[in-house]
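Colleague: Pasting the sequence and the predicted model now:
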Amino acid sequence: MALYPSLQGRRILITGGGRGFGREMALAFARQGALLLLTAARNGDELGQTVADANAIAPGCCIGELADVALEADCTRIASVARSRLGGIDILFNNAARSPAEAMTRFDRAAPTPFWEADAAGYERLIVTNIVGPFLMAQRLAPAMVQQGFGRIINMLTSGPTMTVSGRGPYGASKAALEASTAIWARDLAGSGVTVNGLLPGGASDTALIPGDNIGQRAVPGFRAGKNSGGGSEGTLAGLLPADIIVPPALWLAADESAAWTGRRFVAKDWDDALGWESAAAQSVTEMVDVPRIL
């Protein structure tokens, strides 16, 4: 795994940091010497375990807070905690998201739930968490980033095919909106020293977002990012990607080396860490268009 000296002491907020991609990133950033604030909306035990594991790597590097990014008051509180405990935030990973399973009555490829059978309350909850949540968190942190002349906002996106797949209800629509927001925020922040980029795994991944047993043991055996499939094949892999696939591009996006890249979209499964970051970034980047090309 690449080492980035600029991550030493960097202050990082990861929403949804207790499990899945959030946990993988938290442990990786702890190894890089970063300071971490993790949030989770529901499972305090998972959050506490990830915080403990990060602090076992680098004592005192990580704190955790239960908070729901869908609630404006919680986002305001987290920004306040960041200022009081860390002195602010340099990098925001908008990782927290709700699964389509929370809105759809069946999570079954063979018999997907049509949108008219969706749970309306679950549908609304997902939309607010996946779209409004990232906005609220970025709104509260971006002004200080602009003032200090440095910042990174990384929004967790999804593959193009996922945006329109039958039976997934509001999930794809929410991620399409977040992709558009990524492009807009990057333009709003142009020239400020704050970059905004999107990061996606490149396919369904072995996290709790995908219902089922044996989470963490369901990935395609021996999958190697950047080697098993070429660019342009996002969302088409048969089977699940390993959750730690997100780590190499996440480290780079938070580091100084990514300063020239903003308003872009990076596919983790196409990132080959062995190539060095220049070639890995070029291999994994896809264009962020004015209107996300989802149809």
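Modeller: Alright, I've got the coordinates.
Colleague: switch to C-alpha atoms for all contacts and neighbour counts from now on
Modeller: OK.
Colleague: can you give me the strands for this structure?
Modeller: Counting by DSSP state E, one finds strands in the chain at the ranges 11-14, 35-40, 62-66, 91-94, 151-156, 194-200, 265-267, 285-286.
Colleague: May I see these organised as JSON lines, with distance to residue 259 and mean neighbour count added?
Modeller: Converted to JSON lines, these look like this (distance: least, CA to CA, whole Å; neighbours: other CA atoms under 10 Å):
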{"stretch": "strand 11-14", "distance to residue 259": "16", "mean neighbour count": "26"}
{"stretch": "strand 35-40", "distance to residue 259": "20", "mean neighbour count": "26"}
{"stretch": "strand 62-66", "distance to residue 259": "25", "mean neighbour count": "22"}
{"stretch": "strand 91-94", "distance to residue 259": "12", "mean neighbour count": "26"}
{"stretch": "strand 151-156", "distance to residue 259": "9", "mean neighbour count": "26"}
{"stretch": "strand 194-200", "distance to residue 259": "7", "mean neighbour count": "26"}
{"stretch": "strand 265-267", "distance to residue 259": "14", "mean neighbour count": "27"}
{"stretch": "strand 285-286", "distance to residue 259": "15", "mean neighbour count": "18"}
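Colleague: Nearest to residue 169, out of those strands?
Modeller: Nearest to residue 169 among the strands of the chain is strand 151-156 (18.2 Å), distances taken as CA to CA.
Colleague: ok, second structure coming up, stack it against the first:
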Amino acid sequence: MNESTLQGKKALITGASSGLGFAMAKALAQAGASVAITARKSDKLDKALAQLKEQQLDAYALEMDVRDEHSIEKAVQWVRQQWGKLDLLVNNAGIGMRTVNPDFLTKPQPFYQVSAAGFRDLIDTNLTGYFLVAKAFVPLFLEQGKGKIVNISMNHETMKRKGFVPYGPSRAGTDSLSHIMAEDLKEYHVDVNMLLPGGATETGMIPEQAKEEIKSRFRLLDPDVMATPIIFLASDESSGITGERITATTFDSWRSSLATKK
């Protein structure tokens, strides 16, 4: 796909000031889309926007808290007023296990030691946040008669891994939410798919002090692994594909198998 693949497309990505979100925003913008990146912290958001602007990409930054309906509604109004439409919504904003256990990779903590406040905070961000953002933007898709939603998820193995409450349950919920959203929106020509990297990625969710040890045991994926699949999911070529769970590391084989089904 070349630089003009997504010309005229408008995309909004949550949690896009770093990591997977930023990588997807960069890929979409380089493919010709206009991209709005959102995050809670304005300093990180400003730096991310500056990086995109340095490449002369059509990018915008919106402060948005996915746990706050008022904050989300302000982003919806911005999209309506500035763009008048939205082609792709990427639900990516999330917080990781380090918020409840900084040593989660080396010293797993059983679920009964997780604080109630820590559990609620992560679920509110990672799962309820996806619901609230999608709920707010779907009316625009229904008015348009089309649209695409991509919910970022993770490996099934991580959903069952020792010491991974509440992150595992939050992403298991993401999968269920996505499947139901796909069914609810199918008749309205709004596609909903899940996208996951396919392994641990080098993002802020992995504590700095643990990175070297993790690298000695595992191959950390570059966030750019999400580039090719997110461009495809934003393109007209993917229209009508819905309810799929796509792994970035095996995207090429998934796409080939899809072609043989037609």
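Modeller: Arrived safely, thanks for sending. Note that the structure is a prediction, hence the values are computed from the model and not measured.
Colleague: Make a markdown table from the strands of the first structure and add distance to residue 143 of the first structure to it.
Modeller: Below are these laid out as a markdown table (distance: least, CA to CA, whole Å):
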| stretch | distance to residue 143 of the first structure |
| --- | --- |
| strand 11-14 | 15 |
| strand 35-40 | 18 |
| strand 62-66 | 22 |
| strand 91-94 | 13 |
| strand 151-156 | 10 |
| strand 194-200 | 10 |
| strand 265-267 | 23 |
| strand 285-286 | 27 |
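Colleague: Now for the residue mapped onto residue 89 of the first structure from the second structure: which residues touch it?
Modeller: Mapped onto the second structure by TM-score structural alignment, residue 89 of the first structure lines up with residue 86. Taking CA atoms under 8 Å, 6 or more residues apart in numbering, we find residue 86 of the second structure in contact with 9, 10, 11, 12, 79, 140, 141, 147.
Colleague: for residue 14 of the first structure, same thing?
Modeller: 22, 26, 36, 37, 38, 39, 92, 93, 94, 95.
Colleague: Residue 184 of the first structure -> the second structure?
Modeller: Per TM-score structural alignment, residue 184 of the first structure is aligned with residue 180.
Colleague: Tell me the spacing between that match and residue 193 of the second structure.
Modeller: 11 Å (CA to CA, to the nearest Å).
Colleague: again with residue 200 of the second structure
Modeller: Residue 200 of the second structure is 20 Å from residue 193 of the second structure, by CA to CA.
Colleague: Against residue 60 of the second structure, how distant is residue 96 of the second structure?
Modeller: Counting by CA to CA, the gap from residue 96 of the second structure to residue 60 of the second structure is 25 Å.
Colleague: Also residue 171 of the second structure?
Modeller: Applying CA to CA to residue 171 of the second structure and residue 60 of the second structure gives a distance of 28 Å.
Colleague: And for residue 17 of the second structure?
Modeller: Applying CA to CA to residue 17 of the second structure and residue 60 of the second structure gives a distance of 11 Å.
Colleague: shared neighbours, these two?
Modeller: What both residue 17 of the second structure and residue 60 touch, as defined by CA under 8 Å, 6+ apart, is the set 37, 49.
Colleague: got the residue ranges for the helices in the first structure?
Modeller: Assigned by DSSP state H, the first structure shows helices spanning 20-31, 44-57, 72-81, 120-127, 133-148, 170-188, 247-254, 277-284.
Colleague: Next, the angle from the last one to strand 194-200.
Modeller: Helix 277-284 of the first structure and strand 194-200 are oriented at 60 degrees to each other (axes from the mean of the first three to the mean of the last three CA atoms, to 10 degrees).
Colleague: Now helix 277-284 of the first structure: buried residues?
Modeller: 277, 280, 281, 283, 284 (16 or more other CA atoms under 10 Å).
Colleague: any chance of those residues in JSON lines, with distance to residue 270 of the first structure too?
Modeller: Formatted as JSON lines, the buried residues of helix 277-284 of the first structure follow (distance: CA to CA, whole Å):
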{"residue": "277", "distance to residue 270 of the first structure": "12"}
{"residue": "280", "distance to residue 270 of the first structure": "8"}
{"residue": "281", "distance to residue 270 of the first structure": "9"}
{"residue": "283", "distance to residue 270 of the first structure": "6"}
{"residue": "284", "distance to residue 270 of the first structure": "5"}
